[in-house]
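Q: What shape does this take:
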Amino acid sequence: MATCNGATFLEAQLSSLAKQTRWPDELVISDDASTDDTLTIAAAFAKTAPFPVVLSKNDTRLGFQDNFLKAARLCSGRYVAFCDQDDVWFPEKLSIVYQTLVQKKASLVAHGATITDARLRPITRLVHGAVANRTYARGTFQPLPGNVYGFTLAFDKALLDLIDPALRPDVPDQPGVKLYHDVWVALLASNFGTIVHLERPLAYYRQHANNVLGARRTRRLDRLAEHLDSPVSHYRNRARFAYQCAEAFEVSASNLAVDLALMAHQGAALYRRIATSFGQRADLFEHPQRTRRLATLVTMLASGVYTSRRRGGLGTLSLLKDLLSACSDQRLRLGALETPPHSP
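A: Coordinates of the predicted model:
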């Protein structure tokens, strides 16, 4: 658990952990220089919790991404579940997630959730992330901000030792901002193992005025609205992100065992193809001349970039959109016919 000035809702979350049908082996709380009663509440819980509680305080604020990664590294068990300070877990969450990790031999499991207001009154179900029961073989799920939610994740801690987190790419639409902890872990899991999605809601995702992830979700929507009018910028950012992913895998391969190094090289090759595809797509939307757009489309078709998304391609709907844009006198906006971000 990563905390920062979370006193308002922390007790409810801690109480839900104590009510798990399978208790965690330990709870590691990394506090990011809170100035409210967060640590006092956590310390009081540690005295009565039915499992060990480890408290760690940052003298200098790390930010939520690095604070979560720090907390995960402090865990002593094989499996780690990210835990937000303001949500509430369903009693069966850890039991179901742990069984799935073991039985499916998964590197990462994600589950569904119920979105609530600040008083935990249900609003709707989470419509991105784990929205269907599905198993993704290695390399067939492409994690992005918007299709990964940290509070739903449990994963094999060994993933954290594969690549230095300092090498993680930037957020696609925020150059200079390192990739969020949850997307980073999902990226590692996708490249080096199996990901399992469980549709079943196993937590309340509380939305409130000071909710970091909720605010992040709103900012994503604002940036997406900007991208609807600027597809070239969006595709350039996606190309940059994919290229940085490829670089992280390639640079790290020499430090890995032979089998893992092969997976790293394969991941680098996959993301280079993805980077090339989005670069070409940006070129297609950027050309004012129809003949140039058609020529770019032919090149993309010949190189096979429109294969299934689960194979690293852009998919059929992207082909349809790009074909219409290439043939039209007025290029399409990004939003038309685009596959939702959670689609494979």
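Q: use CA for all of it now, contacts and neighbours both
A: Will do.
Q: what residues are up against residue 148?
A: 128-129, 182-183, 186 (CA atoms under 8 Å, 6 or more residues apart in numbering).
Q: Tell me the most packed of those residues, by neighbour count.
A: residue 186 (30 neighbours; other CA atoms under 10 Å).
Q: element containing that one?
A: Secondary structure from DSSP states H and E places residue 186 in helix 181-192.
Q: quick one: contacts of that helix?
A: 65-66, 68-69, 107-108, 136-145, 148-150, 153, 155, 159-160, 162, 168, 195, 260, 263-264, 267.
Q: Could you dump the contacts of residue 148 into a markdown table and include distance to residue 326?
A: Formatted as a markdown table, the contacts of residue 148 follow (distance: CA to CA, whole Å):
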| residue | distance to residue 326 |
| --- | --- |
| 128 | 30 |
| 129 | 32 |
| 182 | 36 |
| 183 | 33 |
| 186 | 34 |
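Q: what are the ranges of the helices in the stretch 1-150 of the chain?
A: Secondary structure of the stretch 1-150 of the chain (DSSP state H, counting those that start in this stretch): helices located at 7-18, 38-48, 64-74, 93-103.
Q: Could you also give me the structure for this next sequence, so I can compare it with the first?
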Amino acid sequence: MTISIAIATFNGEKYIEALLASLAQQTRLPDEVVVSDDNSTDSTVEKIEHFATAVPFKVTILRSQVRQGVIVNFYKAFQACESDYIAYCDQDDVWDAHKLERCLHALRSNDAALVIHKSVVVDSDLVPLGRILPEVHGTHTIAFPAAPHQIHGFGHQMVFKKTVFAVMAQLYEHSTATQETLCQNFDELIPTVSGMLGPIVFLDEPLVLFRRHAQATSPAGKNMSRPTLQERASAKRKDIDQYLRRITTLLVAVAESKASGRAPLAQVDVQYTTYMNDLVKSLRRRSSIHAGIGLTKAFVAVSALLLRGAYRGKSAGGFGFKNLLADSLAALRVY
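A: Presented below is the predicted three-dimensional model:
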């Protein structure tokens, strides 16, 4: 079992050395580190080159001559990885020394497609800000097949099978879908595709210091405020409709890509597509509830979803109790 660390860099000289030092201190060293640099104008690449001379594992540096953006930059890093597993890595975080060891154990023990862990949110000087993300409790396994709403995490918390990237690439290359229509970012697309291929493990362990600062490329974790119940409720229908479009687009892309006859999408079986088609039906029913179809029809819809088990726990494939509450409030037109 081999593992690559994929890093996308751009003008990261201020924090890159702290990250690289934490990678070199892993109790289970990586088999390779792949860095894709997006035409940095500072000393980022030089610092990585110096790091490469001092570590016992392979370091590959891909240098772009033009700015391509963070999505293309990470895609190139994933594409160049040669190992069985890939660890997604931001340029400004600091890893716990046991991160790779813990994640690989979870992947191997559960034959999982993806493992996600927690992170401690810190400021630019690595001072904790009093929050650990995601706010999910208890180590657990999400069984195959898994839908995106069951999975919570940021890209830097993910370690996944290389097959996951192979499917992502096939979806782009052999369907009419684009990255923008499939998912907004790899934080969404990696778990979405992982749910097609096998179990997903969530580790209730903070294994990264997640640095938030003004220059951070990702917006994740920057907004530390918690939305009110009213704010959550008012956005619910929009969220449901966006999710419905995303799942529908995904199913079309899977069908188109499978029609190309290329592996590895051949692994995406009938059980997954059946599950996702049922999810689409449930989302359409939930959308109608929030559209104001009337009290009687709305409660009939909520009751039907309850009878189908649609509100069971998210780890079991359902929408969860909070969404049952939101849908019930929508039926009553509380907001």
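Q: Name the nearest of the contacts of residue 148 of structure 1 relative to residue 120 of structure 1.
A: residue 128 (19.6 Å; CA to CA).
Q: Looking at structure 2, name the residue matched to that closest one.
A: Counting by TM-score structural alignment, residue 128 of structure 1 lines up with residue 134 in structure 2.
Q: can you pull the contacts of its match?
A: 118-119, 152-153 are the contacts of residue 134 of structure 2 under CA under 8 Å, 6+ apart.
Q: can you do 10 Å?
A: Contacts for residue 134 of structure 2 (CA atoms under 10 Å, 6 or more residues apart in numbering) come out as 116-120, 152-154, 157, 204, 206, 221.
Q: For the residues you listed, work out which two are farthest apart.
A: Taking CA to CA, no two of the contacts of residue 134 of structure 2 sit farther apart than 204 and 221, at 17.7 Å.
Q: can you give me the strands for the stretch 51-200 of structure 2?
A: 58-63, 85-89, 94-95, 114-122, 128-133, 140-142, 158-161, 200-211 (DSSP state E, counting those that start in this stretch).
Q: Would you reformat the ones you listed as a markdown table and include mean neighbour count and distance to residue 307 of structure 2?
A: Formatted as a markdown table, the strands of the stretch 51-200 of structure 2 follow (neighbours: other CA atoms under 10 Å; distance: least, CA to CA, whole Å):
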| stretch | mean neighbour count | distance to residue 307 of structure 2 |
| --- | --- | --- |
| strand 58-63 | 17 | 53 |
| strand 85-89 | 26 | 39 |
| strand 94-95 | 24 | 44 |
| strand 114-122 | 25 | 31 |
| strand 128-133 | 14 | 33 |
| strand 140-142 | 17 | 22 |
| strand 158-161 | 24 | 34 |
| strand 200-211 | 23 | 26 |
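Q: Format those strands as TSV; extra columns: distance to residue 49 of structure 2.
A: Formatted as TSV, the strands of the stretch 51-200 of structure 2 follow (distance: least, CA to CA, whole Å):
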stretch	distance to residue 49 of structure 2
strand 58-63	8
strand 85-89	17
strand 94-95	19
strand 114-122	27
strand 128-133	30
strand 140-142	38
strand 158-161	24
strand 200-211	23
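Q: Residue 200 of structure 1 corresponds to which position in structure 2?
A: Using TM-score structural alignment, residue 200 of structure 1 pairs with residue 205 in structure 2.
Q: Find the nearest non-adjacent residue to its match, please.
A: Distances taken as CA to CA, 6 or more residues apart in numbering put residue 118 closest to residue 205 of structure 2, at 5.4 Å, once the chain neighbours are dropped.
Q: I'd like the distance between that neighbour and residue 199 of structure 2.
A: Plainly put, residue 118 of structure 2 is 18 Å away from residue 199 of structure 2 if you go by CA to CA, to the nearest Å.
Q: related to what we said a few turns ago, now the helix holding residue 186 of structure 1 on structure 2. Mean distance?
A: Comparison of helix 181-192 of structure 1 with structure 2 after fitting gives an average deviation of 1.7 Å (mean CA distance after the TM-score superposition for structure 1).
Q: and that helix with helix 64-74, angle?
A: For helix 181-192 of structure 1 against helix 64-74, the angle by axes from the mean of the first three to the mean of the last three CA atoms, to 10 degrees is 60 degrees.
Q: any idea which helix or strand carries the residue of structure 2 most remote from its centre?
A: Most distant residue from the mean C-alpha position of structure 2: residue 296, 37.9 Å away (CA atoms, centre = their mean). Residue 296 of structure 2 belongs to helix 295-307 when assigned by DSSP H and E.
Q: in the superposed pair, what's the mean gap between that helix and structure 1?
A: Looks like 4.4 Å for helix 295-307 of structure 2 (mean CA distance after the TM-score superposition for structure 1).
Q: Okay, buried residues for the longest helix seen in structure 1 please.
A: Ranked by residue count under DSSP state H, the longest helix found in structure 1 is helix 258-286. For helix 258-286 of structure 1, the neighbour count (16 or more other CA atoms under 10 Å) marks 260-286 as buried.
Q: try stretch 69-89 of structure 2
A: For stretch 69-89 of structure 2, by 16+ other CA under 10 Å, it's 70, 73-78, 80-83, 85-89.
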